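Student: Can you look at this prediction? I've put the sequence above it.
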Amino acid sequence: MPPNNTNTESDPDRPVPEGTRDNVTEAITSHGFREWYDERQIEQNLLDGKPYFNGPSPRKPPDRHTPSKLLQCHRKALYARQNAPREGTTPDGIFWIGSTFEEDIIVPYLQDATPDGLYIQNSLWIDATVTVGDTEMRLRGATDPVVVTADGDPAILTEIKTTTDVDHLTEPKPHHKAQLHAYLYALNNEYDYPVTEGLIIYGSRKTLDIRVFQVTFDADFWQRVVDWMATQTAYEQGGELPPADPERDWECTYCSFKHRCGQADTPYQDIGPDGLLPVFDGYDRDTLTEYLDAHDDARLTPTLAHAYPELAAEYGVYDWSCPRCSETYAWDEFDWDGDTSNLPICPTCRRDGKLLTVSGPEPDEQLRDG
């Protein structure tokens, strides 16, 4: 059936009006999509009564812990908790798939599979304390769907995760098990009956198959998690950068901070959580603006100003600087093509017969001198 056309006088052979195709191709762009999606998320967060999701995340106090961040590399955890700028592209697609899988597939399945007299609640909020010696730590977060009684009392918790496939899984991943244990610990202390059982449900993003593991609260495993929390708190209270010691072999490969940490092929290592890497251009636009919005004194490095010139006027740009003679130059002073392997030569040093390249300020100098 041909499309319904309300203009009965139209000529089917009439060409598309001049400029129409250009207008469409100019309107549909990757950057335009990103802006549309971000605005859509802002509207949804406001609709859900969660305006705090629309701004940069606050830095976590040393004694505050989030269940989803437990039992990871201590250095990676510090970077994430202190809002270090993430490298690469934020995996919004994976987050969206995980949320959609939970809401549109697993929750309806749980509602149909749960025995009579029990119901599904989307989540329960936890706020609990854990004391180690003289240190009191706080656990705050929200569970995944919970099987509850008609009175809303929790019977069994769930933790829902998506992964590429589920065929290789023979047991739950330790950090997911730690997350579930945190919820069990908190709720068990809140209710006057034992809350000790949970299900970790993995779903395949390729096939939608699931694998389910039943988990019972294990005091020995929980002690391992508590020890991790206490160690993380001690590092941060002491202002110490933890060692690069991943909990899992593959963590460094997929880490969003591997360049500043020193686990990548760039000349950086053991960089603290503040500041942008001087000649690194691997920050995506959204991650970069999130970092800049979270730090009033932050600016773009000259490298990033060339990569994102539209942000230069809005956020400002640090000067190029020479590590030898300390001369500085405006970010747009050089006719530079943006190739970080061929940085501009310092004019002052060139006159002295030295061919030294300029750079941006070091990360620990940026916010201080911003």
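Tutor: Here it is on my side, so go on. Residues are numbered from 1 along each chain as shown.

Student: C-alpha from now on. contacts and neighbour counts both.
Tutor: OK.

Student: Which parts of the stretch 1-150 of the chain are strands?
Tutor: 64-65, 118-121, 125-132, 135-142, 146-149 (DSSP state E, counting those that start in this stretch).

Student: How about the stretch 151-300 of the chain?
Tutor: Going by DSSP E, counting those that start in this stretch, the stretch 151-300 of the chain shows strands at 154-163, 197-204, 210-216.

Student: What residues sit buried inside the longest one?
Tutor: Neighbour-count burial for strand 154-163, counted by 16 or more other C-alpha atoms under 10 Å, picks out Pro154, Ala155, Ile156, Leu157, Thr158, Glu159, Ile160, Lys161, Thr162.

Student: next one: stretch 222-236
Tutor: Buried, per 16+ other C-alpha under 10 Å, within stretch 222-236: Trp222, Val225, Val226, Trp228, Met229, Ala230, Gln232, Thr233, Ala234, Tyr235, Glu236.

Student: take a look at this one as well, against the first:
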Amino acid sequence: MAQTTSDSTLPDRQQSSEPAEELLDLLSPQQFREWYQDRQWRKNIENGQPYFNGPGSIPDPERHSPSQLLQCHRKLVYRQENAPAEQPDPRGIFWFGTRFEEDLLFPFLNRAVTGTDTYVQNSIWIDFTVQSDAGELRIKGATDPVIVDSDATPILPTEVKTKSSVDSIREPNRHHRAQVHAYLVGLSKKFEQDFTDAVLVYGGREALELKTFHVEFDAEFWDEVVVDWAEQHTQYRVDGELPPADPEYDWECRFCSYRTRCGKGDTDHRDVDPNGLLVGYGGYPLSAVIEYLDDNPDESLTPTLAKKFPKLVEEYGVVNWFCQRCSSEIGWDKVDPQGSPICPLCADQDEISSLSLASGEL
């Protein structure tokens, strides 16, 4: 009887595995990426910011974001000119930073810090200009939560940063101080009164701890460090000059999305301008390749990326190889794209000639 029962239920068990397999297929990294992208797309529309769903716009050279002040000039030029990123955005860190601010810090300020006559405002938009030797500089962006009075006039701005741990932090980073100074100047101009005090809040991801620093406005630091940096960065962009690879902090190179293009990676690329996918480089993540080619419809895959992502070939096309010596165009799949490809036609004649990318595509 037991054997009969087992045999009779076996077909049902086989049938029940089919929907399970379908669910397992949906529980994939690709499905998650597509869901997350659609989620962000919808969120931008809901927030009245559909422009974030289009190609990244190149900001004017005179425009600066408070969060980018005092960072590596070259890294920012690559980012501002929409160079293809060599690694995916650290979305987990960004996500935690947003959640820490919205779900923990804002309620903390609202319920445990403010009183009967003080309140918390999510953010305040600033947009102001500063005169410099490079002309008029424009700084615009949104603050983090600000403690305000009953008239919504700022009392104490905050700037929130998250790190894996706050134990080793002894003082605020200079570029975080620069960001806070930009908010203090912007709020002072907007409300026509002097704001000189702010607080930098560092939140730890590991232990959910925080550390705070009182920041007082320093006119010398603002004029001689921050404004001077912004003036220099504007001049680099106005002149169309690639800035030197000279970041203030070593960690900028370690976590930079343009290490290979800059010359800090393990390839022979050095000081490459912001345009185009790197020839012979296959380290780009799939999401970055798709985003770059969608934003630049006149460009195609390099042979190296076509070999790595063959499913993209039909949609985006591939740039062929070209030999300057014999003026021959060679199909992208006829030569091994690794290293420095050699023209096979010249090699047959005992000549060595390196290949470059052609202007057309296969």
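Tutor: Thanks, I have the structure now. Nothing here was measured: the structure is a model prediction, and the numbers come from that model.

Student: tell me the contacts of Leu300 of structure 1?
Tutor: Leu276, Ala312, Tyr315, Gly316, Val317, Tyr318 (C-alpha atoms under 8 Å, 6 or more residues apart in numbering).

Student: Of all pairs in the residues you listed, which one spans the longest distance?
Tutor: Leu276 and Ala312 (14.7 Å; C-alpha to C-alpha).

Student: Compare those two (neighbour count), which wins?
Tutor: In terms of neighbours (other C-alpha atoms under 10 Å), Leu276 is the more surrounded of Leu276 of structure 1 and Ala312; the figures are 31 against 19.

Student: Next, count neighbours for the residue lying closest to the more buried one once chain neighbours are set aside.
Tutor: Nearest residue to Leu276 of structure 1, sequence neighbours excluded (C-alpha to C-alpha, 6 or more residues apart in numbering): Pro363, at 5.5 Å. Using other C-alpha under 10 Å, Pro363 of structure 1 is surrounded by 18 other residues.

Student: And Asn53 of structure 2, by the same measure?
Tutor: Other residues lying near Asn53 of structure 2 total 15 when counted by other C-alpha under 10 Å.

Student: can you give me the helices in structure 1?
Tutor: 20-27, 30-47, 74-81, 92-101, 107-113, 174-190, 219-237, 251-254, 258-261, 285-294, 302-307, 309-315, 347-351, 363-369 (DSSP state H).

Student: Mind checking these for the one nearest to Leu139 of structure 1?
Tutor: helix 174-190 (7.6 Å).

Student: hmm, who's touching the closest one?
Tutor: Under C-alpha under 8 Å, 6+ apart, the answer for helix 174-190 of structure 1 is 67-72, 126-128, 139, 143, 157-159, 194-198, 200, 215, 217-218, 221-222, 225.

Student: So which of the contacts of Leu300 of structure 1 is the closest to Leu355 of structure 1?
Tutor: Nearest to Leu355 of structure 1 among the contacts of Leu300 of structure 1, with distances taken as C-alpha to C-alpha, is Tyr318, at 21.9 Å.

Student: what sits against the residue lying closest to the closest one once chain neighbours are set aside?
Tutor: Excluding its sequence neighbours, the residue lying closest to Tyr318 of structure 1 (C-alpha to C-alpha, 6+ apart) is Thr301, at 5.4 Å. By C-alpha under 8 Å, 6+ apart, Thr301 of structure 1 lies in contact with Leu276, Pro278, Val279, Val317, Tyr318, Asp319, Gly360, Pro361.

Student: Dump those into TSV; add distance to Gln269 of structure 1 as well.
Tutor: Below are the contacts of Thr301 of structure 1 laid out as TSV (distance: C-alpha to C-alpha, whole Å):
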residue	distance to Gln269 of structure 1
Leu276	13
Pro278	13
Val279	14
Val317	24
Tyr318	22
Asp319	23
Gly360	16
Pro361	16
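
Student: So among these, which ones count as buried?
Tutor: Leu276, Pro278, Val279, Val317, Tyr318, Asp319, Gly360, Pro361.

Student: thought the last one was touching Trp320?
Tutor: Yes. In terms of C-alpha atoms under 8 Å, Pro361 of structure 1 counts as a neighbour of Trp320; the distance is 7.3 Å.

Student: so what sits against both of those two?
Tutor: In contact with both Pro361 of structure 1 and Trp320: no residue, using C-alpha under 8 Å, 6+ apart.

Student: isn't Thr89 of structure 1 right next to Leu288, touching?
Tutor: No. If you go by C-alpha under 8 Å, Thr89 of structure 1 and Leu288 don't touch, sitting 10.0 Å apart.

Student: I'd like to know how far the residue nearest to Leu276 of structure 1 sits from Asp249 of structure 1.
Tutor: Per C-alpha to C-alpha, to the nearest Å, Pro363 of structure 1 is found 28 Å from Asp249 of structure 1.

Student: related to what we said a few turns ago, so which two of the buried residues of stretch 222-236 of structure 1 are the farthest from each other?
Tutor: Across those (C-alpha to C-alpha), the longest gap, 21.3 Å, separates Trp222 and Glu236.

Student: tell me the contacts of the closest residue to Val215 of structure 1 other than its chain neighbours?
Tutor: The shortest distance from Val215 of structure 1 to any non-neighbouring residue, by C-alpha to C-alpha, 6+ apart, is to Gly198 (5.2 Å). Neighbouring residues of Gly198 of structure 1 by C-alpha under 8 Å, 6+ apart: Ile156, Leu157, Thr158, Glu159, Leu180, Leu184, Gln214, Val215, Thr216.

Student: I'd like the distance from Gly198 of structure 1 to Val166 of structure 1, if you could.
Tutor: 19 Å.

Student: and Trp95 of structure 2, how many neighbours?
Tutor: 10.

Student: out of the strands of the stretch 1-150 of structure 1, which comes closest to Ala27 of structure 1?
Tutor: Ala27 of structure 1 sits nearest to strand 135-142 of all these, at 38.8 Å, using C-alpha to C-alpha.

Student: What span of structure 2 is that closest one aligned with?
Tutor: Counting by TM-score structural alignment, strand 135-142 of structure 1 falls onto residues 135-142 of structure 2.

Student: how much distance is there from the matching stretch to the middle of the chain?
Tutor: 20 Å (C-alpha atoms, centre = their mean, to the nearest Å).

Student: One more: stretch 321-340 of structure 1?
Tutor: That offset, for stretch 321-340 of structure 1, works out to 31 Å (C-alpha atoms, centre = their mean).

Student: What of stretch 140-156 of structure 1?
Tutor: 26 Å.

Student: Contacts made by it with the rest, please.
Tutor: In contact with stretch 140-156 of structure 1 (C-alpha under 8 Å, 6+ apart) are residues 64-67, 107, 114, 117-128, 157-160, 183, 195-199.
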